[in-house]
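Colleague: Please find the sequence and the predicted model below.
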Amino acid sequence: VMASARVSCGLEYPNVYELSDSLQDSTRAGYDFISVPLAHPRFIREHVEGDAKKRIGAFTRSDLLLSSSEWSSLIVGRISATAILNLESSVSSLRMNSEETINQELTFAAHLGLPAVMFSLSTDRCTNIARIIHNRVVQGVCYQVWVRVPMQAPEEIAAQHRSDKKQSVDGFAIDTWTWWNKWLGEPVRSAILPTSIWLTNKKGFPVLSRAHQLLIKGLFRLHAQFVISGPLRHQHFKLYQQYLEHIIRAQLEVDPLTDFARGYEDYLQCPLQPLMDNLESQTYEVFEKDPVKYSEYEQAMYMAICDKISEEEKDTKEIILMVVGAGRGPLVRRALAAAKGAQRKIKVYAVEKNPNAVVTLQAQQDEDWGDQVTVVSCDMREWDAPEQADILVSELLGSFGDNELSPECLDGAQKFLKEDGISIPSSYTSFLSPLQSPKLYNEIRNCREKDKHFLAHFETPYVVYLHNKKELAPSQSLFTFTHPNRE
């Protein structure tokens, strides 16, 4: 996330007298949108029976109060909380009236072109509202549906204040921040920040606790928006928005890896099979943009070269380095740079089976490398090397260590290496960790094919830059491979 990224923040109104004035006030305070009821909370509608059934007149304000662009970008409508509550009533008239009320408000929200509608779940009985929303989504709606839920179960909150309730095993129930951080693995679109959670610093300005700051930072990385709700407890509502901007700017740093992977977050990709398939030029280009890997490779090769040839021998000895699976030559270039930095003589063999990548290697050999590099167009397992190497370098690791057959290839290539030779990498370990990610689960669930079992895609490995997820336990090592393998 770039340090210059801006937080999107809205202001919640329990009710508004003049909608256009409230919108202007919030905009001047720095807010991007406001959340307002679709109808007045005390406006009684009786669609089934009752005196109000015959009432004449509109149930809410006119759409002429704002322009279409303002309705569609600056207003989040809230559905009647009373209607949501009565929707699960055992009294049929109440239940039917609530359904009519909710449908009326949802229809009007679609008419206005609102970007989102919001409603609160005050009970775990939500079958009817789920049915109504499902029917709307199936029909196709222009707005998002924001379901407002508490971050902690009300029963657990109540239990913390009772002496007759035992805590969970291992004290897990005590650490509420462990629970709350699990929201980082949920599809959170917006976080409601009541003014009651804000503290006041020595200068009288609103601030948040360190724990709240960390949670907000995590939600911001998921592109969540924030909504300030509740009565004003400080000088002005703009102070809350300004503070959120401040902590985002202060805590977020430019991460090269995050910047490099932007656009690929939570994107399911099938693992490459470079041994079976010849990679395309675009794929090589993506690999070569890695901001960390190749600098680490160069540092490792520099240390290995210095270890193999001492300062006294640098004018008389030459290091033999083989790059197996050279691709378009990024490791070859780094090897030459490492030798130059170490002031050692070097001879490089670039072994590559992809004939298309060999064209690129040969072009660089003719134009830049000269006799320092020998390009070999061959499968490393079948090549008959003219001499043995002091250093064997490869980048065959897949996302899960051995899933691109790195051990099999390197075991076949270690015959090129001298008895005291160095392999880079020399060992690698795969790790496993359970995690939750409804977003990825739903992505995989939607990947269905006619001739495959519906669980087939759940048993398929994917390469994913994980983003909207929460690890449920620490990672644990699975297996380790060491090179050269002398066993």
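Modeller: Sure thing, it's come through. All values derive from a computational prediction rather than experimental measurement.
Colleague: alpha carbons only for contacts and neighbour counts from here, please
Modeller: Noted.
Colleague: Strands along the stretch 201-350 of the chain, start to end?
Modeller: Listed in chain order, the strands of the stretch 201-350 of the chain (DSSP state E, counting those that start in this stretch) span residues 206-207, 225-229, 318-324, 345-352.
Colleague: Deepest-packed of those strands, please.
Modeller: Ranked by average neighbour count under the criterion mean count of other Cα atoms under 10 Å, these are headed by strand 318-324 at a mean of 23.
Colleague: contacts for it?
Modeller: Judged by Cα atoms under 8 Å, 6 or more residues apart in numbering, the contacts made with strand 318-324 from elsewhere in the structure are 305, 308-309, 331-332, 344-352, 380, 388-394.
Colleague: what angle sits between that strand and strand 345-352?
Modeller: 20 degrees (axes from the mean of the first three to the mean of the last three Cα atoms, to 10 degrees).
Colleague: what's next to the longest helix seen in the chain, contact-wise?
Modeller: Secondary structure of the chain per DSSP state H: the longest helix is helix 92-112. Helix 92-112 is contacted by residues 38-39, 45-49, 63, 68, 71-72, 77, 79-80, 83-84, 86-89, 117, 132, 141-143 when judged by Cα under 8 Å, 6+ apart.
Colleague: Counting neighbours, which bits of that helix end up buried?
Modeller: For helix 92-112, a neighbour-count test (16 or more other Cα atoms under 10 Å) marks 93-102, 105-106, 108-110, 112 as buried.
Colleague: So which elements touch the helix or strand just after that helix?
Modeller: Downstream of helix 92-112, the next assigned helix or strand under DSSP states H and E is strand 116-120. In this structure, strand 116-120 makes packing contacts with strand 75-78, helix 81-86, strand 144-148, judged by 3 or more Cα pairs under 8 Å, 6 or more residues apart in numbering; DSSP states H and E.
Colleague: let's bring in a second model and compare:
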Amino acid sequence: MTERNKLSIGVDLSPQDFDLVNVSKKSDKILQSFSFISVPLSYEFDINNQEEQFQPTFSDSYLDSSVISTRWFGKLSLFDCSRSLEYLYDELQWVNHIRLPCIIIPEDKSYSIEYIKCINTICSFTQSTIWISLLLDENTWERWNTLRKTLGYNLNIRPLLILQNKEIEFNLLSIWRAENVSGVIINKSLINEYGKIPRDLEIFIQSLMDFDISIILKGYCCHIKEIQRDAKYFEWLKESRMKTSRYEEITIPYRDQIEIPIQPLSENLESIVYECFEKEPFKYEKYKEAIIMAIQDKSDVFSKSTPLNPFKIVIAGAGRGPLVEITFKICKNFRIEHKTIIYAIEKNPNAITTLKFRKNKEQWNNVKIIFDDMRNVHMEKQIDIVISELLGSFGDNELSPECLDCLLPQILKDDGISIPYRYTNYIQPISSALLFTKMIVEQHSFELPCICNHYNYHPLSSPQQCFRFEHPTTQINHSRYTTLSFPMNYDAVVHGFSGTFNVDLYKTVKLSIVPNEHSPEMYSWFPLFFPLISPIEVKRGDVLELKLWRCETKFNVWYEWLVTSPVLSRLHNAGGKYSMSLQCSH
């Protein structure tokens, strides 16, 4: 078990907490126990004196620049926006001069044009991260959303929440999981005589601690022992959360990372991709369970099989051979390998090289390797079991239906078994300001579904079923269309839709990445994200209506999606600007 990141705790200082001479000693003493300090950059501005010059609250000559540039966070002084812009420029030049890593800006609830202009000025004048402090109440998220809409999505601007002793409906708090919250400010007065904060705020802070936020303690007048006492409480809050699962540990590097879906039919996968998939123990344990059950159910066929009339199994899309190995070992354990043939079909010439090496090295004597596109293979319906792992994050998005429905009618006996025999995909609306902003910054197309291990996000409604595919089937057309209605449980912004799936391998053996039924310890697939070019604001009680198409031609397969309520969105990916090619790379 890896150790969780240590909680980042900072201490807020006021001008009264230090003077120019003692600031270095006091800050050094605080920083021995805490991650950072937040300090005012200047004294309050006199709005009646427009000629007033900027005067910092401390001098850099008394301080170590390496400490200032990493562990000192600067608070811009409270101001109304009639203040001199020249004063603000001087303040920002001072920030750049001493290289502060972060600036904390107070909220102006009026969100006047002057305030917005001031924020934009700050953004353009400094590379420091900007935290905007917001007093947390029932309307805070709406105010923040208004500010963000005006400023535009920006990874460098993050909300900093000021907690107050006020009961707030938890639904209104949970939406902050979708925002890129930097931290929370906790005033000493919020902590009761037992050294705790109200239980609802405890739960809220613990939920935000998933994202390694900062805690800023305020109002302590440099009383180090009191700060240390209360800091231990917040460290305990973090440590007392549910322990990290193996799944969470393994997937940490992929959190909120945007990946382009692979196209294993039209592209030959590299060895490192195969290796990544093969490291998944849970998935292959379930495949093993399904194969054993299927072979046991075919015992009557085995009893009649001979080396000249063997039981026949196909691994469709064998890759580097993980399913071949599993099937071979099962046959060996059942002592039926001498009257069983395993056909490994693969179209990737590099994977074929690996399969041939393993066949010789591991003595897969009953394995026959077929180098071809599975859609071209014919065996006169002689096969008893067909096993494949052709599924993508949305189930069908790696063209499993198109591949298997060409192969199975040509090779599978009428009473033959397909593993898997059914898969179903699901979709739900989500809010994720971080993901939306990253797509802008990284210049990802909003008409291309992408793979994402959602973490800093919030689901806005439960997943609903989209499309289902079964094998074998007589249905040749793989086009699909559905309309889904999602009741909105929150005031929120919809940034897109998270697509997942579950698969029935054989009988009751199942795998799933659908929320609330996710197979434990399984990390082979992350959701497929369908982004919205323009985020949609929804209110609690609204019904969000989504139309989703799976389109196909002789050459390509693609998805199109459209929101029709509460507002009409653009039709995304119309005509298949981005599609999955049916042309084989072989």
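Modeller: Good, I have the coordinates. Everything quoted here is computed from the prediction, not taken from an experiment.
Colleague: Tell me which stretches of the stretch 151-300 of structure 1 form helices.
Modeller: Under the criterion DSSP state H, counting those that start in this stretch, helices of the stretch 151-300 of structure 1 are mapped to 154-159, 176-180, 210-221, 238-251, 256-260, 281-288, 293-308.
Colleague: the longest strand in structure 2 is where?
Modeller: Ordering each strand of structure 2 by length in residues (DSSP state E) puts strand 492-506 first.
Colleague: matching residues in structure 1 for that one?
Modeller: Residue correspondence for strand 492-506 of structure 2 in structure 1, counting by TM-score structural alignment: none.
Colleague: Can you name the next helix or strand after that strand?
Modeller: Where DSSP H and E defines the elements, the next helix or strand beyond strand 492-506 of structure 2 is strand 509-512.
Colleague: Next secondary structure after that following strand?
Modeller: The C-terminal neighbour of strand 509-512 of structure 2 among helices and strands, as given by DSSP H and E, is strand 528-538.
Colleague: Just the buried residues of that next one, please?
Modeller: Neighbour count says strand 528-538 of structure 2 has 528-533, 535-536, 538 buried, by 16+ other Cα under 10 Å.
Colleague: Next, the angle from it to strand 492-506.
Modeller: Here strand 528-538 of structure 2 points in a direction 150 degrees away from that of strand 492-506 (the same axes, to 10 degrees).
Colleague: ok, now which ones touch the alignment partner in structure 1 of P349 of structure 2?
Modeller: Under the alignment (TM-score structural alignment), P349 of structure 2 pairs with P355 of structure 1. When contacts are counted by Cα under 8 Å, 6+ apart, P355 of structure 1 is found next to S377.
Colleague: which residue numbers in structure 1 go with stretch 244-255 of structure 2?
Modeller: For stretch 244-255 of structure 2, the aligned range in structure 1 is residues 254-265, judged by TM-score structural alignment.
Colleague: Determine how far that stretch lies from the middle of the whole chain.
Modeller: Here stretch 254-265 of structure 1 is found 10 Å from its chain centre; the criterion is Cα atoms, centre = their mean, to the nearest Å.
Colleague: re earlier: in a markdown table: the buried residues of strand 528-538 of structure 2, plus distance to F311 of structure 2.
Modeller: Conversion of these to a markdown table gives the following (distance: Cα to Cα, whole Å):
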| residue | distance to F311 of structure 2 |
| --- | --- |
| L528 | 38 |
| F529 | 42 |
| F530 | 43 |
| P531 | 47 |
| L532 | 50 |
| I533 | 53 |
| P535 | 55 |
| I536 | 56 |
| V538 | 57 |
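Colleague: Which of those residues sits closest to E179 of structure 2?
Modeller: When those are compared for distance to E179 of structure 2, the smallest value, 13.8 Å, is given by P535; criterion: Cα to Cα.
Colleague: on that earlier part again, what's the angle between the longest helix of structure 1 and strand 116-120?
Modeller: Calculated by the same axes, to 10 degrees, helix 92-112 of structure 1 forms an angle of 160 degrees with strand 116-120.
Colleague: what are the ranges of the strands in the stretch 351-500 of structure 2?
Modeller: Along the stretch 351-500 of structure 2, the stretches classed as strands by DSSP E, counting those that start in this stretch are 367-371, 383-388, 412-419, 422-431, 450-452, 458-459, 464-470, 480-487, 492-506.
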